[in-house]
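A structural model of the following input is requested.
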Amino acid sequence: MATEFSDPLDQIVDAPFDTALSERYLVYALSTITARSLPDVRDGLKPVHRRLLWAMRLLKLDPGQGYKKCARVVGDVIGKYHPHGDVSVYDAMVRLAQDFALRYPLVDGQGNFGNIDGDNAAAYRYTEARLTQVAIDLMAGLDEGTVDYRPTYNGEDEEPEVMPGLFPNLLANGASGIAVGMATNIPPHNAAELIDAAMLLIDQPAAEPAQLLQYVKGPDFPTGGIVIDSAASIAEAYAIGRGGFRVRSRWEKQDEGRGTWVAVVTEIPYGVQKSKLIEQIATLINDKKLPILADVRDESDEKIRLVLEPRSRTVEPEMLMESLFRLTDLESRISLNLNVLDANRTPRVMGLKEVLTSWLRHQIEVLIRRSQHRLAKIDDRVELLDGYLIAYLNLDRVIEIIRTEDEPKAVMMAEFGLTDRQTEAILNMRLRSLRKLEEMEIRKERDDLAKEREGLVALIESPARQRTRLKRDLGVLRERYGLETPLGARRTTIEEAAPAREIPLEAMIEREPITVIMSQRGWIRAMRGHIDLASADAVKFKEGDGPAFAFHAQTTDKILLAADTGRFYTLGGDKLPGGRGFGEPVRLMIDMEGDVGIVALVPASASDKLLVASSDGRGFIAATAEAVAETRKGKQLVNLRPGAKLKVVRAVPAEADYVAAIGDNRKLVVFPLNELPEMGRGQGVTIQKYRDGGLSDVIAFRFEEGLSWTMGGETGRTRTETDLTPWRVARGAAGRMPPTGFPRNNRFV
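This is a model prediction of the structure:
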């Protein structure tokens, strides 16, 4: 007989691909959010951390016991509770033991667990661990019916859904994680401050978030440092659960004698690896991006000590450190994103008050469940004690029944009205327990239990008693983690920093003299030193090319390049190619079209003001700072009319009071400088009118000194015309022919 097989194709479900993909991705996303990346608001733990602590508890790795190999712990965790890779589980365990990563470590490690330089921990076969007192406080009450348990992934064991302990772990130790579509980042805080704020909420549930900040000053990082944000900024971050904190290194000036000094860094921002920080600073020194810093030395042992040596004794310590704060991770920003799982395992962003309120609600629930559990234990014990008392009151008859009856249990239950548990307990009593003293102890124990039961019932029924009891328990915990204890003392200082000073460019760039040269084809270079521009052999160009602009400057200068489109571009003096060879095309450094002409190349330090003019005879005065652009695209300074181009860009001397302009028609006008407006951007005003042609050149000068121009020829004689009265007119006039001997190229310079 032939066996019938089902067609595998019959099991294929025909569904749209996007629907199938979204359904499966949603399942993955929810798993990542709830079972991996986000901490629970009640105990501040992710599943892997909770399972690590649970496994170590079952291994009896208490603080008073000996250490056990981490491999044993990791093996139990991945074998019983957490079906993931051993590397990820061990990495999580290592972090719980690092005193520079956790404000209150939950694991006491023995061996190499990594360091603040970023070195990895030794393999788990070499390291050992046990729990800390903080972990014990976090798990206190697990045997008292305070939380629910759930089966492990294979159904063979069980694990707690949440830890019941009173330690405020979520905010005290913080957390970070990236889920699907969301993330969390919670910096560590001071446990004593959190307990004080929680006590305030117990007394005043409607307290404003600002009142809580009287106790919770800000984060308290294990590595110390200084939070420099304003109180308003910190308050806003805690109110909405989102924001950030700027953390600076702690440093001090140390005198070395004879006027010399060094800056010593003793604390660095949280999460910054010391080795990478030193590498950052060394790179600044090697690249000469901070000339006022000469050297950095790492003299750290168990405590951090970074020595920063200035270039000279005249350097201001504050300027040096502010420069380093800007350029390195000596100052870093630590974000706050209080995205956690609430009691219903729903991800939410909470403010400080909501987090503490949710945690207190959980602790009240734990307190009630612990009381109910104890109440059930008392009732069970009282039931047995009542049975014992009945046995003592009828001791002779009980002994007779036991000796004579084949089934004494049933006879005793029927005759004395005992329960099954009471009868079993009586039958299992030892003979030595039948003495009179034992009866007295039983009566005393029953009276004590009855009194305790009365108190527990009152506690369960009274929210006021619950709050009082919780405050008392928190007070005991605060004594252990108080600000006066070595573990609880605040490490991070909250100090609002003054507004950042503008660091001069000279502090960032080593100041050196250079000679900037640009050819007619737009090749630019910067030769070291101030060379003699008059020397023919000083500068060489490619065949068919020649000089266009040349001037002396400094590496700290910003070089302004003006295009005939009216757009200005900015080049850094320190970024220009060296003087070897012919330089590089300037168009590779800025976003300028190839057919656009270059009108001028001037250092921004040449003058505070620029005289700009277009070919149609319009112009204005512009502040040099307005021409400086921050991007490669440049900055449009002069708006041109159709057909016009930018013709002239000249620095305005500080003593200048007049303007001279000459057109293509060789007509010259001279008028006061104050007739030209100062503008940030625009077309400007008419400088000179023309019937034909346009503007040839314009210059600002001092009227008393007159106009000077080079006569040319072998002598290179310069002529000066001091009497300019015939050409002195109002702005916008047509003008008259220039003085005799004025250059035929119609250029003043």
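
From now on I want contacts and neighbour counts done on CA atoms only, so please keep to that.
Will do.

For the closest residue to F568 other than its chain neighbours, pull up the helix or strand it's in.
Nearest residue to F568, sequence neighbours excluded (C-alpha to C-alpha, 6 or more residues apart in numbering): A562, at 4.6 Å. Assigned by DSSP states H and E, A562 belongs to strand 558-563.

now the strands for the stretch 151-300 of the chain?
158-160, 175-178, 183-186, 226-227, 242-248, 250-257, 260-267, 293-298 (DSSP state E, counting those that start in this stretch).

how about JSON lines for these, with distance to I78 added?
Shown next, in JSON lines, are the strands of the stretch 151-300 of the chain (distance: least, C-alpha to C-alpha, whole Å):
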{"stretch": "strand 158-160", "distance to I78": "13"}
{"stretch": "strand 175-178", "distance to I78": "20"}
{"stretch": "strand 183-186", "distance to I78": "25"}
{"stretch": "strand 226-227", "distance to I78": "39"}
{"stretch": "strand 242-248", "distance to I78": "34"}
{"stretch": "strand 250-257", "distance to I78": "41"}
{"stretch": "strand 260-267", "distance to I78": "37"}
{"stretch": "strand 293-298", "distance to I78": "40"}
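
structure for this one too, so we can compare:
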Amino acid sequence: MIEDNKNHKDNEEIKEIDSSLNTEDDKSDDSDKIYEVKPTILETVTDNIVPIKIEDEMKVSFLDYSMSVIVSRALPDVRDGLKPVHRRILYTMSELGITSGTSYKKSARIVGDVLGKYHPHGDASVYDSMVRMAQPFSLRYPLIDGHGNFGSIDGDEAAAMRYTEARLSKISNKMIEGIKKNTVNFRPNYDASEMEPEILPARFPNLLVSGVSGIAVGMTTKIPPHNLGEIIETFITFARNPNIDINELIETLPGPDFPTGAIISGKKGINQAYLTGKGTFWIRSKAKIEHLNSGRSRIIFYEIPYEVKKPSIIEKVAFLVKNKKILGIKDIRDESTRHGIRVVFDIKKGFNPEVILNKLYHSTDLQISYSINMLALVKGVPKLMNLKEILTHYLEHQKEINLRALNFDLEKASERLNILSGLKIAIENIDNVITIIKSSSSDQIAQERLAQTYDLNPVQTKAIIDMRLGRLTSLAIEKLISDIESLKIEIDEIKSIIESPEKLIELIITQHKATAEQFSDPRRSEIIAEIIRLNEEDFIPNEKIIISLTQNNYVKRLNLEEYRLQNRGGFGASVSNLYKDDELKSVCITNTHSDLLIISSSAKIFKLRAHQIPDSSKQGKGLPFLNLVQVQKDENISALIPWNQQYNDHWLITVSAFGYIKKTELSEFSYIPKNGKIALKLVEGDYLKSAFIVPASSEINIILASSQGLVNRWPIKLLRNTGRASIGVKGIALEEGHEIVGACYTFGNDFVFNLSKHGYGKKTPVEEYRLTGRATKGLKGLDDEKAGDLIFVGTIGPDQEAIIITKRGFAIRIDLDSVPIISRRTKGVKLIKLKGEDEISFVTLIKKETN
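Predicted structure coming up:
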């Protein structure tokens, strides 16, 4: 405002000069007059501006800012393991007398003193730092004893500083112990009104015990917390032998120890960090699996990784379950209390909890990697250090503060001895001393006469003048003599330690042993050599299974042993509890470790590991296929095909209901995205009826069967390879109203196995179906109205069995050696009895198992 007024005044002066130049008198005869124009403020300032390149100024300013962040904010000192803000908080609380043995004080009072005296930054940064030092889940050994809401492991924020209270914890006494004995250097604060310590004495290796993380400019530090007892043991080993090989030193330290416990894995990475300053390891949540009487199970997590927020884990798992990335979790509950963590995942029946646990570890923060970067300040300079270097600097720090404390004690003891020695002389000559004092006109004259008479120094004479008469009792005299002898012994001991490096080391070791005895506790984090990264199949036995599919696309798997061998002609056994208006559609036999090719009615192909279909029981209804693969709601599953890597050089044969057939190399389906891949093109109204894999051989014959009971057989060489997006060619001629009911292949010496929808079956030599051309009607394979329409055709060899399923969920497993060999025009024999309106739905063929 003042500057604006001044500018205004200058402008007025200029206007006056300008106006004077324009007067009439001036025009007439003042042309030679010289007028002086005062410079403006802007012109004056401009004269003092020094041009500088902006890039040069940015370099200097950014470097200053970087060093300020590195030295004064983000990185800890290697000696006390503290950043400046933490050091100032602890020192302020010590100066205020808020130690472990006193009452709590308001956090706002502490923060205010820190800000006003030492740390001219925001109050939030100070309070946040103070809160973290009070959290038992952040620091292995909290340096502040908080009273009130100081946050939680769930990520809840602490209450405002006006509500909470704090005091130093007991272990913090070790951080400031001896600070009054001139053990550390002090420097002026930001305005030179106070003195603050450059470092704290720190009587234990706080950098390793508490750990630290910080992001500076162009560098970061991340040091995990450790167990106090283990660190002190390692330090003592090093102190006794500073030349110890670093590999031997590393062997004495098991590894980090986190306040939240959990499992640490990766000893190799931990040792690498101790050796070089950098390394990575894994932290895994602790969990247990409970199996319930209902057949269900639950996974319970009771320890989680360090600095991971519990709600974020639960949210992530809920997201994965909702998006079907993880299947089988029925419910998630957080049952944690103030006594510990308990997060429960209820597992659906039929799902393997170990598989789900493995997925949770690999998909969420229930297992994280931790990267160590042991960077700290050494004499104000950031340095990456290994374990031995950190302990070296810490030991030098302990030597220095102990020597300074010993010298301080020596000075005080010497001063005390000097005074007591003078008092002893006075007492021994008390009568003459009293005479000298009484005859002196002043204290000054009395001190001078005493000094001359008994060769005393001013300190001693002053003490004699100030001595009370009570010191002349015999008891006081004895105590005086005893104190002098004790001081002499103390001084000799102090001098011997100062003069002997070995005794100094033993003193440091004794101090640290006492600290360990007082504060060490059992390890919380369990350390294992390595986490074996298991796949799902490592938890699942490789066994034969049968997968069943219903008309409404419900799928389930059972162990093949659930389908027991029976004599032909029986009713079979119930193998599925179907929903209303649903019926069994097909079954597939495979292994739990095999892939399953799934082809929808719209000719899209998907791939799924067989064990991903939940295990079930005979009475289980199954799971919607929509939960496993990304089929559309209006699509049906048309084919389930077992697939192994050994099939890579095979062909995929697809047959549509209208009789179109196509041969495609399986290599075209080596990669199938989650949303599927087109397997063939369909004409309007057509849909996929059958699909199977055949060896890449020209000796194969294709067999197709229609609902009329007609069967044709023709060489596969009549069918050329086509791409995925083609329709294919006609494989069989169909009359109106009829469609394909079965397709298979043969090498020529097999039997053709037919089954009708009323349960009649037979075996016929394949030669009875003579070779024809492609797209012919074929020959009669079933000629009896009582048998019903042909429902299945397949080729079989010796030692084979068939599993026949009905629409109502009954199944029978029979030995095909019991089925007679008869001509193709007969109806066959009854293989299964059907109840009511039940019909045959599907048949699958398997090789006999040999013991």
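
Tell me how they score on TM after superposing.
Here the superposed chains carry a TM-score of 0.72, computed using TM-score structural alignment, normalised by the length of the first structure; 607 aligned residues with a C-alpha RMSD of 4.2 Å.

What's the local residue count around the residue nearest to F568 of the first structure?
By other C-alpha atoms under 10 Å, the residues close to A562 of the first structure number 28.

can you tell me which residues contact F150 of the second structure?
Contacts for F150 of the second structure (C-alpha atoms under 8 Å, 6 or more residues apart in numbering) come out as 131, 134-135, 157-159, 164.

can you pull the contacts of I299 of the second structure?
By C-alpha under 8 Å, 6+ apart, the residues touching I299 of the second structure are 287-290, 344-347, 353, 357.

gap between the equivalent of S100 of the second structure over in the first structure and P222 of the first structure?
Alignment note: S100 of the second structure maps to P63 in the first structure; criterion TM-score structural alignment. In this view, P63 of the first structure and P222 of the first structure are 21 Å apart by C-alpha to C-alpha, to the nearest Å.

rewinding a little: and of the strands of the stretch 151-300 of the first structure, who's closest to D342 of the first structure?
Nearest to D342 of the first structure, of all the strands of the stretch 151-300 of the first structure, is strand 183-186, at 13.4 Å by C-alpha to C-alpha.

helix, strand or coil for the residue nearest to A775 of the second structure when sequence neighbours are not counted?
The shortest distance from A775 of the second structure to any non-neighbouring residue, by C-alpha to C-alpha, 6+ apart, is to I732 (3.9 Å). Recorded secondary structure, I732 of the second structure: coil (DSSP: H, G, I helix; E, B strand; the rest coil).

now K462 of the second structure
Classification of K462 of the second structure using three-state DSSP returns helix.

who's in contact with whatever residue of the first structure lines up with it?
Under the alignment defined by TM-score structural alignment, K462 of the second structure corresponds to E424 in the first structure. E424 of the first structure is in contact with K409, counting by C-alpha under 8 Å, 6+ apart.

Over to I517 of the first structure?
524-527, 547-551.

which non-adjacent residue is nearest it?
Counting by C-alpha to C-alpha, 6+ apart, I517 of the first structure lies nearest to A550, which is 4.4 Å off, once chain neighbours are set aside.

Likewise for T419 of the first structure?
Per C-alpha to C-alpha, 6+ apart, closest to T419 of the first structure is M413, 6.4 Å.

Quick check: that neighbour is in a strand.
No: under three-state DSSP, M413 of the first structure sits outside any strand and is assigned helix.

close enough to count as contact, it and L427?
No: checked against C-alpha atoms under 8 Å, the pair M413 of the first structure and L427 is beyond contact range at 11.5 Å.

quick revisit: with the contacts of F150 of the second structure in mind, which one is nearest to I693 of the second structure?
Proximity of those to I693 of the second structure (C-alpha to C-alpha) peaks at E157, which lies at 60.6 Å.

Can you find the partner of that closest one in the first structure?
Under TM-score structural alignment, E157 of the second structure pairs with N120 in the first structure.

could you pull out the helices for the stretch 101-250 of the second structure?
Listed in chain order, the helices of the stretch 101-250 of the second structure (DSSP state H, counting those that start in this stretch) span residues 107-117, 123-134, 172-176, 206-210, 228-240, 246-251.

For the stretch 401-550 of the first structure, which segments count as helices?
Secondary structure of the stretch 401-550 of the first structure (DSSP H, counting those that start in this stretch): helices at 408-416, 420-427, 436-461, 463-480, 505-508.

Which residue ranges of the stretch 51-200 of the second structure form strands?
All strands of the stretch 51-200 of the second structure, identified by DSSP E, counting those that start in this stretch, fall at 105-106, 144-147, 165-168, 186-188, 195-197.

what range in the first structure matches the second one?
It refers to strand 144-147 of the second structure. Taken onto the first structure by TM-score structural alignment, strand 144-147 of the second structure occupies residues 107-110 there.

how much does the matching stretch stray from the second structure?
On superposition with the second structure, the mean distance recorded for stretch 107-110 of the first structure (mean C-alpha distance after the TM-score superposition for the first structure) is 0.8 Å.

which residues are contacting that stretch?
63, 67, 93-94, 96-97, 127-132, 135.

Next, format those residues as TSV and append neighbour count and distance to I195 of the first structure.
As requested, the contacts of stretch 107-110 of the first structure are exported to TSV (neighbours: other C-alpha atoms under 10 Å; distance: C-alpha to C-alpha, whole Å):
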residue	neighbour count	distance to I195 of the first structure
P63	17	23
Y67	18	31
M93	24	26
V94	24	27
L96	25	22
A97	23	23
T127	19	34
E128	20	32
A129	26	28
R130	27	26
L131	24	22
T132	20	20
A135	25	17
